[in-house]
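Participant: coordinates only, no sequence provided:
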């Protein structure tokens, strides 16, 4: 596009122009997408059905699973269309919607992970006051606060980004619309946008990371004082999955979004973006089901009940059929 042309649509980028690689990327993304939806839907169903899991910790895991499904659905379906059909076009409105939803989902997930660290801290360090502090009302209020503040955060940054003029090029070097990639295309002065985005992201991500770190310092110091190895192992088993997700999510997000806009090897940024936009939603159900005994037991219970109900339906249908024949 010439310098005098204002962008009315953008072209997203795949990892490769080779057809065989595009098919491979499509299959990998699609498999991760289906696995993510299946795993998170299973967690939502199990926590909803099993009364034993109606506790603050599992309430937050349920909300995290819902946001995981939303988060990965914003980017992966369009990416699969790009890889397989080479249909790279996305409208300005579609790009703005994608940026808004990515920021909202990422922000809500980060705050939920922070709230979950607070929940584990109270459960392990203040067990006698747990039910008085983490009441259902408080859990709902914290969840709503994370969503509402996420709407404000996403709205402000999306609005600031699309107040700029885009006239240098319309090729976004990313498989989804994100702010760093768009700022490279603007012919306006982007310094204010870069500073605002960097400072706000640093404050929020840094604040959440500091809070999570301090929570786990207190948690580990308390756990190490437990008298038996079994108690220590049980306490660590509820914390380690959360720590792994936080490291992957914050680490990869920081690498892409908190470095200067100009210093960006494009393919490297695209690969790292996978680790904060696709891998955490994919890993959450795997980690929480494989490392959580209660969820595994609840899954088997739900599966047995479903199988028993299915057998009853088959038996009743069979008897009805032969009764009609006789």
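Facilitator: Yes, it's here. What you see is a predicted model, and the numbers here were worked out from it, not measured in a lab.
Participant: please count neighbours and contacts with C-alpha atoms only from this point.
Facilitator: Will do.
Participant: so who does residue 157 touch?
Facilitator: Residue 157 sits next to 100, 197 when contact means C-alpha atoms under 8 Å, 6 or more residues apart in numbering.
Participant: and for residue 249?
Facilitator: 275, 276, 280.
Participant: kindly provide the distance from it to residue 209.
Facilitator: Here the criterion is C-alpha to C-alpha, to the nearest Å. By it, residue 249 lies 11 Å from residue 209.
Participant: any residues in contact with both of the two?
Facilitator: Between them, residue 249 and residue 209 share no contacting residue under C-alpha under 8 Å, 6+ apart.
Participant: count of residues packed around residue 320?
Facilitator: For residue 320, the neighbour count with other C-alpha atoms under 10 Å is 12.
Participant: just to revisit the earlier point, I'd like the contacts of residue 249 laid out as CSV, including neighbour count and distance to residue 107.
Facilitator: Formatted as CSV, the contacts of residue 249 follow (neighbours: other C-alpha atoms under 10 Å; distance: C-alpha to C-alpha, whole Å):
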residue, neighbour count, distance to residue 107
275, 18, 16
276, 22, 12
280, 25, 13
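Participant: now name the helix or strand holding residue 10.
Facilitator: strand 9-11 (DSSP states H and E).
Participant: excluding its backbone neighbours, what's nearest residue 242?
Facilitator: residue 113 (7.4 Å; C-alpha to C-alpha, 6 or more residues apart in numbering).
Participant: let's bring in a second model and compare:
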């Protein structure tokens, strides 16, 4: 995307392992409910109706950029990982104070034929996402790069079988242990859609992409290697191939496998340029495991933002110094998405404190 003449490509350089003057920063769910401007824009509109409106989605995407520039280094398109199951034929509703709900989840393998489309028209069924990306790129005018994203196959299948979020994951565990081959079949179908979806996002203008495996930590190490990692590897291997077919340049790829602390070494060899860390990792230990193979992203506990400015400063000191050994191969982020009750001013303090501490640390390399 060099021809785009980005005014700030810090995050792309860090993702490629190139020299940066300070850690690039963004946070997951940065366009969302913690911002009063988001709540004003969304109003009483249905969540997925907002996702399907390129105008509203682009407006919401830009809200944290307008608020936090020049400290923030990337936008992420406002959408949801569950647009993929919707495109595959499933109904998903967003229920206030409950979250996403599938009224008719997958509960038996024989339901695959009746509840999932045989062929998914990604370019058509998810056109609203690509239109939102194009609209956002116009409004960004090169100020910062734009992230595209998708849910990982294992996480999407978990939602599709559980029928929403879960604490016990009984239904998906029943599926994978009773029907392992059928599970792999559906995971492959999801993977094929995910790759095309990411490719079309990049074609529309996304400068970097992230794969969210939000429920990776619900798998044992052995089961992660069966039901998650092979499909994550497929995505990283096949996406550049698909982009070449579309005559589109490759972009950096990030994998965020929440809770999969046991797989960090394997994730560093899984074909992604960036590996996201949740807040349960010790930064210095993660740097040792990574051994410079990838850029790391993360990983302050989002809950620290509830502690006020003194607590944020204290945590930022530990965070920046913890990633010092990465020698610039670090994208600063939280260890999970920002939560609704956070004061936006406290997030701004987080960004400013990272810059302050990093000014000293980054002089050393």
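Facilitator: Great, that's in hand. Source: prediction; values computed, not measured.
Participant: quantify their similarity with the TM-score.
Facilitator: Once superposed, the chains reach a TM-score of 0.25 (TM-score structural alignment, normalised by the length of the first structure), with 137 aligned residues with a C-alpha RMSD of 6.6 Å.
Participant: neighbours of the residue nearest to residue 242 of the first structure, just the number please.
Facilitator: The tally of other residues near residue 113 of the first structure (other C-alpha under 10 Å) stands at 23.
Participant: repeat that for residue 360 of the second structure.
Facilitator: Neighbours of residue 360 of the second structure (other C-alpha under 10 Å): 11.
Participant: remind me what the host helix or strand of it packs against, helices and strands.
Facilitator: Using DSSP H and E, residue 360 of the second structure sits in helix 344-361. For helix 344-361 of the second structure, the packing partners by 3 or more C-alpha pairs under 8 Å, 6 or more residues apart in numbering; DSSP states H and E come out as helix 308-322.
Participant: buried sites along the helix it packs on?
Facilitator: Buried residues in helix 308-322 of the second structure, defined by neighbour count with 16 or more other C-alpha atoms under 10 Å: 308, 309, 312, 313, 315, 316, 318, 319, 320, 321, 322.
Participant: grab the nearest non-local neighbour of the first one.
Facilitator: In this structure, residue 308 of the second structure finds its nearest non-sequential neighbour in residue 346, 6.7 Å apart by C-alpha to C-alpha, 6+ apart.
Participant: next one: the fourth one
Facilitator: Distance criterion C-alpha to C-alpha, 6+ apart; nearest residue to residue 313 of the second structure, sequence neighbours excluded, is residue 353 at 6.2 Å.
Participant: for that neighbour, give its distance to residue 170 of the second structure.
Facilitator: Distance, residue 353 of the second structure to residue 170 of the second structure, by C-alpha to C-alpha: 42 Å.
Participant: residue 56 of the second structure now?
Facilitator: 36 Å.
Participant: which one of those two has more residues nearby?
Facilitator: Just comparing residue 56 of the second structure and residue 170: by other C-alpha under 10 Å the higher neighbour count belongs to residue 56, 19 against 12.
Participant: shouldn't the more buried one be in contact with residue 41?
Facilitator: Yes - between residue 56 of the second structure and residue 41 there is a contact under C-alpha atoms under 8 Å: 7.4 Å.
Participant: skip ahead from whichever strand or helix holds residue 154 of the second structure and say which helix or strand is next.
Facilitator: Taking DSSP H and E as the definition, one finds residue 154 of the second structure inside helix 153-162. For helix 153-162 of the second structure, the succeeding helix or strand toward the C-terminus, using DSSP H and E, is helix 170-178.
Participant: got the buried residues for that next one?
Facilitator: In terms of neighbour count (16+ other C-alpha under 10 Å), helix 170-178 of the second structure has its buried residues at 171, 172, 173, 175, 176.
Participant: quick one: contacts for the last one?
Facilitator: Under the criterion of C-alpha under 8 Å, 6+ apart, the contact partners of residue 176 of the second structure comprise residue 183.
Participant: mind doing that once more with 10 Å?
Facilitator: 158, 182, 183, 184, 223, 226, 227 (C-alpha atoms under 10 Å, 6 or more residues apart in numbering).
Participant: ok, it to residue 154 of the second structure distance?
Facilitator: According to C-alpha to C-alpha, residue 176 of the second structure and residue 154 of the second structure sit 10 Å apart.
Participant: which parts of the lengthiest helix in the second structure are buried?
Facilitator: Secondary structure of the second structure per DSSP state H: the longest helix is helix 180-204. Neighbour-count burial for helix 180-204 of the second structure, counted by 16+ other C-alpha under 10 Å, picks out 182-184, 186-204.
Participant: other SSEs contacting the following helix or strand past it?
Facilitator: For helix 180-204 of the second structure, the following helix or strand on the C-terminal side (DSSP H and E) is strand 208-213. Here strand 208-213 of the second structure touches helix 10-15, strand 75-76, strand 146-151, helix 153-162, helix 180-204, helix 229-245, strand 253-257, strand 274-276, going by 3 or more C-alpha pairs under 10 Å, 6 or more residues apart in numbering; DSSP states H and E.
Participant: would you agree residue 34 of the first structure is in contact with residue 26?
Facilitator: No - Residue 34 of the first structure lies out of contact with residue 26 (C-alpha atoms under 10 Å); the separation is 12.0 Å.
Participant: and these two? which has more neighbours close in?
Facilitator: A count of neighbours by other C-alpha under 10 Å puts residue 26 above the other of residue 34 of the first structure and residue 26, at 21 against 13.
Participant: shouldn't the more buried one be in contact with residue 83?
Facilitator: Yes - using C-alpha under 10 Å, residue 26 of the first structure is in contact with residue 83, at 5.8 Å.
Participant: give the buried residues for the helix or strand hosting the residue nearest to residue 242 of the first structure.
Facilitator: Assessed by DSSP H and E, residue 113 of the first structure sits inside helix 92-125. By neighbour count on 16+ other C-alpha under 10 Å, the buried set for helix 92-125 of the first structure is 95-125.
Participant: give the contact list for residue 204 of the first structure.
Facilitator: Residues in contact with residue 204 of the first structure (C-alpha under 10 Å, 6+ apart) are 107, 110, 111, 210.
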